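Visitor: Kindly return the folded structure for what I paste below:
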Amino acid sequence: MKTDAFALRHIGPREQDVTHMLKTIGVDSMEQLIYETLPDDIRLKAELDLEPALTEYEYLNHIRALGNKNKVFTSYIGLGYHPNIVPAAIQRNIFENPGWYTAYTPYQAEIAQGRLEALLNFQTTVIELTGMEIANASLLDEGTAAAEAMSLLFDVRSRDQKKNNVNKFFVSEEILPQTLAILETRATPIGIELVTGNHESFEMTPEYFGAMLQYPGKYGEVFDYAGFISKAKQHEIKVAVAADILSLVKLTPPGEMGADVVVGTTQRFGIPMGYGGPHAGFFATKEEYKRSMPGRIIGVTVDVNGNRALRMALQTREQHIKREKATSNICTAQVLLAVMAGMYAVYHGPKGLGYIADKVHASAVTAANALNKIGVYQTNSNFFDTIVVKADTSKVRPIAESKEINFNYIDAETISISFNETTSVNDLNAILAVFAEAVGKSADKINALSSDIHYPKNLERTSDFLNYDVFNKYHSETALMRYIKMLERKDLALNHSMISLGSCTMKLNAAAEMLPLSMANWNNIHPFAPLDQVEGYTTMLKKLEQQLNVITGFAGTSLQPNSGAQGEYAGLMAIRAYHISQGNGHRNVCLIPASAHGTNPASAALAGMHIVVTKTLENGNIDVEDLRAKAIEHKDDLSCLMVTYPSTHGVYEATIIEVTKLIHENGGQVYMDGANMNAQVGLTNPATIGADVCHLNLHKTFAIPHGGGGPGVGPICVAGHLVPFLPSNPIIPTASTNDVAGISSAPYGSALVCLISYAYITMLGAEGLRSSTENAILNANYIKERLAGHFDTLYTGEMGRAAHEMILECRPFKENGIEVTDIAKRLMDYGFHAPTVSFPVAGTLMVEPTESENLEELDRFCDAMISIRKEIDEASADNKNNVLKNAPHTLAMLTSDDWNMPYSREKAAYPLEYISENKFWPSVRRVDDAYGDRNLVCSCAPIEAYMES
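Guide: Next up, the predicted model:
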């Protein structure tokens, strides 16, 4: 046995366990199990052509050497990305802590109260600094948040009869270039006409429904937008503002100027630049738009005892409900990064943030004054952190780069310099020395920061912010460390027990994969750094693209989309651009099976497609005859089919080759949703089944942690004819054409966490990847057989096997008065997070164990489910005072002097022997979602105060 092989550490079942599990399933070998599970006509004939697997030790040496090829210059580039100080207490206790980074999206609120409180802190920070009424729990980055703002304003315009058919959207030329590219990509398919220009000379006319401004402008100028917003309101034009969050500590918030939406990024609140991400975008708006708001909102409610509790609010906004009528396809967030940014605000508090903002502004003012003295004149009339100077770029740049300094070179004689939290007096003297040498003058040494203010007095912030206790009591490291630990103890994460979520693949996030994220030569690089400074990144990203090409069987990959839904959208936009290039722009019909993920129809609608739903059979498979009829009916306008494989029902459909051939015969392309790629790698691939494009969830199949609901990465892999239509970037081009100008803000999206997937593939190699897929199938089928006779599996393949996941039938239990939610809540008492509830079939559980879980953990889960099945049998519809209906049971409930339940405390808390060794206590009882939605509170404000107001 190769004890240094990474596969041995990543894959859960031991060799002797596999023998036992195969026997339980009723097969003689792994090969027989795979034969009975996977259709033979799509089976790969050869091993994946990947380099030999590295051990953990070899990989860490490799990645250090590769990282040393990156040059970490001092960055003053700005454009929405800034060096900052990540507080060590936050880096160690959150960023590097599996208790935070391995948690799942907080759908099960009772075991996610810590993360929910941290996100409420984030929302409160955003609300208070922007001056708005409501904020969500983060978006993907600033550019995509701006696009969501445009979409929201386009959606709400229909409430105004005068604006119902208006489609023009004004964008200030001060907008960040990467944001403009995303707006251009998003606008055209949904019928928005973008008009870019000077906001001061913009002529407001009735055909505009909205406008977007940048505050401060892209090169640092601080404008007073109050007059523009006031005039826009007179013309019934709604205004979104993309704002720098640190500047809002000192400048009048856009909400106080009357803005309708405020967006931006919280990257400079203690999040590493990471060559572009992941970073938590923010989105704040007026409460009247809450039903159109994208993403997730955390709200305050109560549990069944009336105690304060938190949960995700307004969940009917999710795409699984609205589908093609959803105004956004965003179903995720950047939770881990939002938690860090919120905790940064908690740690520093309003006074600390004020100190940081003052220091940043003083650095800019001091530099401007010093440069003016040597004839390098600063041209911004007003600024916060960014100055613009006139100098010969050809002379300045080589000198600056020889001193490992990066500025933003606007043109041959114009340079912008963005200052940040890390800037010191020594840094200012280094900057001054560069320009002094370039102009041939000597400069007086800077010894102290200026106290001058260089933004308008009327724009100086006068309103208080962050006065709540949480932002004013954890300013020592001891206090913060204990607060973070208190919250962590309220959350059930993968470091406690298996999270068996179907469709979500909560697998091991190995420590060796995670360690490089903390290395400065990977996490401290600006996304627009010159390419000759990022050789390590370029090599790693290109290798990862090649690895994904091999795994999928495709010709090209874009790593830019920074979520699965963004990947769906990017793939459909590539198909759209391809059809247009062929003179077939009229092809806009997208066929989507009824069982598809809810983001599929939402993404298709955003790509300007007309959705036609196709039927599924009773066994859960695609109804091929209905698909054939609809493909033929729409053959003149057919754009594509969106298909998930294995199916959303956890089955390898034997007709998949027939299905993809049918689409191609009628002029369409095949988009494969990669949500279930964990059941394909090394056994089959999208190219083999006949797809033209797929997106991959790197946060599922390829081991990037879910982080409590994000970060995610959703790259797309495409066949050769679609390669020219991969997304690009206006500053660092990543594609050969600009048919799709940009999907995310950074050229390579959330580049930093791509290191994790690169590590996963590099350390597993071809054999390890295939073995991972086989063991995922093994674990799923083992659970299926162990639960047989207790829970029926709703759908299986031709030979009765599940793929890597299965749907457990729970609807008959309604006869006993038990709903699937009761099972989900009772599992908390057994120390488990529930499987996926009521998706894709209402009243069911979808279970996916992944390959990372060992036999002992699988058996614990099965024992828990079998025990719950006995509890279901004991329940009756006319008596709701039972152990399932009262679940989960909290410590406070179990230790109370009052106990009037018809079952023992021991049965409530310790129904199986293993639980006593490692008991997890839910911190609240079952939450009341309806109460929270009726009384929506999305900040730290007490619910009573909100209701009184």
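
Visitor: C-alpha from now on. contacts and neighbour counts both.
Guide: OK.

Visitor: Determine the longest helix present in the chain.
Guide: helix 335-373 (DSSP state H).

Visitor: Packing partners of that one?
Guide: Applying 3 or more Cα pairs under 8 Å, 6 or more residues apart in numbering; DSSP states H and E, one finds that helix 335-373 contacts helix 88-90, helix 113-130, strand 386-390, helix 425-439.

Visitor: what's the angle from it to helix 113-130?
Guide: Relative orientation of helix 335-373 versus helix 113-130 (axes from the mean of the first three to the mean of the last three Cα atoms, to 10 degrees): 30 degrees.

Visitor: Tell me how far helix 335-373 lies from the chain's centre.
Guide: A distance of 26 Å separates the C-alpha centroid of helix 335-373 from that of its chain, computed with Cα atoms, centre = their mean, to the nearest Å.

Visitor: which ones are touching Phe832?
Guide: Counting by Cα atoms under 8 Å, 6 or more residues apart in numbering, Phe832 touches Leu492, Ser497, Met498, Ile499, Phe861.

Visitor: Now flag whichever of these is closest to Ile689.
Guide: Ile499 (29.7 Å; Cα to Cα).

Visitor: Quick check: closest non-adjacent residue to that closest one.
Guide: His833 (5.4 Å; Cα to Cα, 6 or more residues apart in numbering).

Visitor: mind checking how far the nearest residue to Gly720 once chain neighbours are set aside is from Ala802?
Guide: Sequence neighbours aside, Ala555 is the residue nearest to Gly720 in space, at 5.1 Å (criterion: Cα to Cα, 6+ apart). With distances taken as Cα to Cα, to the nearest Å, Ala555 is found 30 Å from Ala802.

Visitor: Ile417 too?
Guide: Applying Cα to Cα to Ile417 and Ala802 gives a distance of 58 Å.

Visitor: Looking at these two, which is more packed in?
Guide: Between Ile417 and Ala802, counting by other Cα atoms under 10 Å, Ala802 is the more crowded of the two (29 against 25).

Visitor: Now show me the structure for the sequence below, then we'll compare the two:
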Amino acid sequence: MSEIHFQEKFEERHIGPSTDETEAMLETIGLRHLDELIDETVPARIRVTHPLQLPAAQTEVAYLRKMKAVADKNKVFKSYIGQGYYDVILPGVIQRNVFENPGWYTQYTPYQAEIAQGRLQALLNFQTMVIDLTGMEIANASLLDEATAAAEAMFMQYGLRKNKSANTYFVVETVFPQTLDVLRTRALSYGINLQVGNPFEIPDTDTIFGVLVQYPDGDGALSDYKALVEQLHVRDISVCAVADLLSLTLLTPPGEWGADVVVGSTQRFGIPMGFGGPHAAYLATKEAYKRNIPGRIIGVTVDSNGAYALRMALQTREQHIRRDKASSNICTAQALLAIMAGFYAAYHGPKGLRKIAGRIHGLATLADRALQQLGYRQLNASYFDTLRVEVGELSGPLHAEALNNEINLLYRGAVVNISMDETTTYEDVEALIRVFAKLKGKSLNDIDLAALAEDNLSVIPQTLLRTSRYLTHPVFNSFHSEHEMLRYIKSLEARDLSLCHSMIPLGSCTMKLNATTEMVPVTWPEFGGLHPFAPADQTGGYMQIISELNGWLSEITGFAKVSFQPNSGAQGEYAGLMVIRAYHESLGEGHRNVVLIPASAHGTNPASASMAGMQVVVVRCDERGNIDVGDLRAKTEAHAANLAAVMVTYPSTHGVFEEPIVEICDLIHQYGGQVYMDGANMNAQVGLTSPGLIGADVCHLNLHKTFCIPHGGGGPGMGPIGVAEHLVPFLPNHPVVEVSSAQGISAVSAAPWGSASILLISHAYIAMMGSEGLTRATKFAILNANYLKTRLESHYPILYAGVNGRCAHELILDCRAFKTIGIEVGDIAKRLMDYGFHAPTVSFPVAGTLMIEPTESESKAELDRFCDALIAIRGEIAAIEQGQSDRENNLLKGAPHTIAMVCADTWDRPYTRSQAAFPLSFVRDHKFWPSVGRVNDSQGDRMLICACPPVDAYDQVEAY
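Guide: A predicted model of the protein is given here:
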């Protein structure tokens, strides 16, 4: 073909192995063609019979050109809607060097602390910021959104209640509607009775275990809750405050008036609205509740040299260890957004944040006085940023005139709400008042706005003014110039290993390429600046993206429709089970509450089932790692009357396409149950098979895995669910924007379409890959895994394989035999750091093993480097086995080795510095240095410190 017709294919950039490399890899595994491998791996009876019906693949240039046109369909008006979403100014130094920087957004969750000290410090900064501003004692390292955080708090309060028969949760009537709806969803599973009303009129009954108030409330009004909280505590009723974090720079923090839990969003800290997300939420509480707090906690400990080091505390791991007894199913957080919020606080500092908050409040007060001069009545006696204005019969004309001026307000009958934000200017207030004046037959000249601005512009009561200091740590008082901020960001980035350095081979986590072109539109203002409750005629661009992505994912999964509301994989699990629950109830079979879950399942599966009010029954796996069909049949029959669903992961968590999967689905359906498929391993399905074809009824998709949304140090994520036709009516709805039918379950996340802005990434990936590219990606994911299997199986036992000896897209190395010489699987994980690699998944799904997933994005050269590292480590283990290396003082036990250790004046180890730091030649050329030695997890768990220690404590951190 003439070169004039040449079009570069995006798939050739996304898929790692070249044509020559592919041939060499196939030769290594003993095959001639890639399709031979697929035929040996994927059962024929579940293979698709025709290509995916998707639009032709677009080039990167063409896609971005098209997206510009799509973006223009969004009308970004000046928003005063508020309700938990506010326009912001994201500092350029944070946007360019964090949000748009693969050194930050391709990091994985910091399970391997020694090569994650940068993001751990950034998250510790976030926790410190939250603790200081809320006046509480402990905080986690972010949750999914404000509504989810409130639901987590409710369940936490429920678990802590002294009167175990109390089952009523009292919620302030002015809470944000999306928060109330998510509370309703979560309460349903546990039989919690939600009572909504005036918190100052709480009935005198012993059935109430907790109260939730909003501060300021959902209409912007401020209340003094101190006396109320004291009265509630006398009755053993705990109090959760949903607080606007920015307002707490001016207002008395909830911790100072007695709140037990404080939750909210950090969206105002420089995070674009993005049509609903992603935004990091926070949860802060008392030290006494540290074992009950959901999500991740970053804590201070020491490394093997006694130096300051950070790690994730025990609570994080316990969410998976506890399984159906877990206090939460939280897995993905919003780590990248939490990191950005922490940097925002560091950049502005306490004085800067107070100035921003003071300016917002001042502009709200100025608008209030101007509106009153025009003859309007403003209903909030005190407020931070939100006015409630009576407009009576002028509501309709006001709406029309505001739209003519590209202004969005929140209309509630005869009252309109106006919320100011960081981007609001004096000129914006002038434009706003001009609109209101016109409706009264007046103009801006009829009031002296400038004179009003000279007055004391505050209506916050003296009793609610903050007097305590906050953000006193040097990290919030040192980096206010852009130069210093840039260097601080880069100094933390340098401590972290990301996909910029090497492959991150974590099984079930699919750390694949996050292509730059996929990321570009996310920061365009047409997508970032849109409020999730903006009028529908202003959201055409997003609606097109969501509609197209819905169709494409439905085609890929074989389902009828997709809901994008769940904003993490665990949320998707929960939402899917709640949809199944609603379906059974619609048939008059609400008693069906038993969920069968294989022993190999992710810890979030049983936790999600428990949260959905289901009874978990564990199904055994056989010696080959497959679901024991006999045990499944026995338990299906035993629980036939109450069977709600089975939860399966496919391919299995053991990395195998289980042959009897269709029979498993048929068996469950025979007894009236539904099949829930965990989509964690969709990377091995796309284009070759599908959940719908296999027989599943619902499946969540980890868009942050298979569909290229980056992990960002542990989030953002998206976990949309696809469902079969009969479940479509029950997909999650939303109280503000209708997104499902009247039968739909109440909301599972705060925003109608979850973290909508990052849907752009998956949309770009599918659009540029097309049907053929997506299918080839799946084939190469399987090829890369089987290439690793072939290269490594003569050095390490491979735990499971399919009937033809092939693995799916991941494989498990069995390291348990090394325990006989004192080598744990964790020692191998730490030694891999010296070779410049992140460890595979450690001890999951089988203790003492490494689960490896290379993804299709890695080249043969990178796969070979990784194999060479593992083979070299096996040689180091052999040296211990043969008595050539000491069992206690050896390369693995000493790992990881920092530059400070290697360059120290003394070296007393029985191996050389070169062996420690440069074990293979490629390491010398591309050395990544772990920033700390092996972290002491147990010491950190014994003495949990989850905020930045005082400066004078850094030198004495050993004392902790």
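
Visitor: Counterpart of the residue nearest to Gly720 of the first structure over in the second structure?
Guide: Ala555 of the first structure maps onto Ala560 in the second structure, with residues paired by TM-score structural alignment.

Visitor: The alignment partner in the first structure of Leu727 of the second structure: how many residues sit nearby?
Guide: Under the alignment (TM-score structural alignment), Leu727 of the second structure pairs with Leu722 in the first structure. Using other Cα under 10 Å, Leu722 of the first structure has 22 other residues around it.

Visitor: quick one, what contacts Leu722 of the first structure?
Guide: Residues in contact with Leu722 of the first structure (Cα under 8 Å, 6+ apart) are Ala574, Ile575, Tyr578, Asp692, Val693.

Visitor: one more time with 10 Å, if that's ok
Guide: 554-557, 571, 574-579, 692-693 (Cα atoms under 10 Å, 6 or more residues apart in numbering).

Visitor: Next: Gly135 of the second structure.
Guide: Applying Cα under 10 Å, 6+ apart to Gly135 of the second structure gives the contacts 129, 248, 252-259, 262, 284-286, 468-470.

Visitor: one more time with 7 Å, if that's ok
Guide: Going by Cα atoms under 7 Å, 6 or more residues apart in numbering, Gly135 of the second structure touches Pro253, Pro254, Gly255, Glu256.

Visitor: a helix runs through the last one, doesn't it?
Guide: Yes. Under the criterion used here (DSSP: H, G, I helix; E, B strand; the rest coil), Glu256 of the second structure sits inside a helix.

Visitor: Nearest spatial neighbour of it, chain-adjacent residues omitted?
Guide: Gly135 (6.1 Å).

Visitor: picking up where we left off before, just give me the neighbour total for the residue nearest to Ile499 of the first structure.
Guide: 26.

Visitor: And for Gln195 of the second structure?
Guide: 15.

Visitor: Spatially nearest residue to it, not counting backbone neighbours?
Guide: Gln195 of the second structure's closest residue in space is Phe170 (Cα to Cα, 6+ apart), at 4.7 Å.

Visitor: for Thr41 of the second structure, same thing?
Guide: Spatial nearest neighbour of Thr41 of the second structure, chain neighbours left out: Arg806 (5.7 Å); criterion: Cα to Cα, 6+ apart.

Visitor: so what corresponds to that neighbour in the first structure?
Guide: Counting by TM-score structural alignment, the partner of Arg806 of the second structure is Arg801.

Visitor: From Val594 of the second structure, how far off is Ala609 of the second structure?
Guide: From Ala609 of the second structure to Val594 of the second structure the distance is 9 Å (Cα to Cα).

Visitor: contacting residues around Tyr215 of the first structure?
Guide: Counting by Cα under 7 Å, 6+ apart, Tyr215 of the first structure makes contact with Val222, Val241, Ala242, Ala243, Asp244.

Visitor: Look at the equivalent of His591 of the second structure over in the first structure and say how many residues are nearby.
Guide: Aligned by TM-score structural alignment, His591 of the second structure pairs with His586 of the first structure. Neighbourhood size, His586 of the first structure [other Cα under 10 Å]: 14.

Visitor: go on, Ala634 of the second structure?
Guide: Ala634 of the second structure has 12 nearby residues by other Cα under 10 Å.

Visitor: Would you mind giving the secondary structure of the aligned partner of it in the first structure?
Guide: Per TM-score structural alignment, the equivalent position to Ala634 of the second structure in the first structure is Ala629. Following three-state DSSP, the label given to Ala629 of the first structure is helix.

Visitor: now Arg311 of the second structure
Guide: Once three-state DSSP is applied, Arg311 of the second structure turns out strand.

Visitor: Provide a list of residues in contact with it.
Guide: Ala113, Leu120, Ile298, Gly299, Val300.

Visitor: Settle this for me: the third one is touching Leu314, isn't it.
Guide: Looking back up the chat, that one is Ile298 of the second structure. No. Taking Cα atoms under 7 Å as the definition, Ile298 of the second structure is not a contact partner of Leu314, at 9.4 Å.

Visitor: In the stretch 201-350 of the first structure, mark out all the helices, start to finish.
Guide: Under the criterion DSSP state H, counting those that start in this stretch, the stretch 201-350 of the first structure contains helices at 226-234, 254-257, 319-322, 335-373.

Visitor: Can I get the ones you listed in a markdown table including mean neighbour count and distance to Leu449 of the first structure?
Guide: Below are the helices of the stretch 201-350 of the first structure laid out as a markdown table (neighbours: other Cα atoms under 10 Å; distance: least, Cα to Cα, whole Å):
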| stretch | mean neighbour count | distance to Leu449 of the first structure |
| --- | --- | --- |
| helix 226-234 | 16 | 31 |
| helix 254-257 | 20 | 28 |
| helix 319-322 | 18 | 51 |
| helix 335-373 | 23 | 6 |
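
Visitor: For those, give me TSV that also has distance to Gly682 of the first structure.
Guide: Output for the helices of the stretch 201-350 of the first structure, formatted as TSV (distance: least, Cα to Cα, whole Å):
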stretch	distance to Gly682 of the first structure
helix 226-234	56
helix 254-257	52
helix 319-322	30
helix 335-373	31
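
Visitor: Please identify which of the ones you listed is closest to Val670 of the first structure.
Guide: Closest among the helices of the stretch 201-350 of the first structure, using Cα to Cα: helix 319-322, at 21.6 Å.

Visitor: what about Arg592 of the second structure, is that helix, strand or coil?
Guide: Relying on three-state DSSP, one would call Arg592 of the second structure coil.
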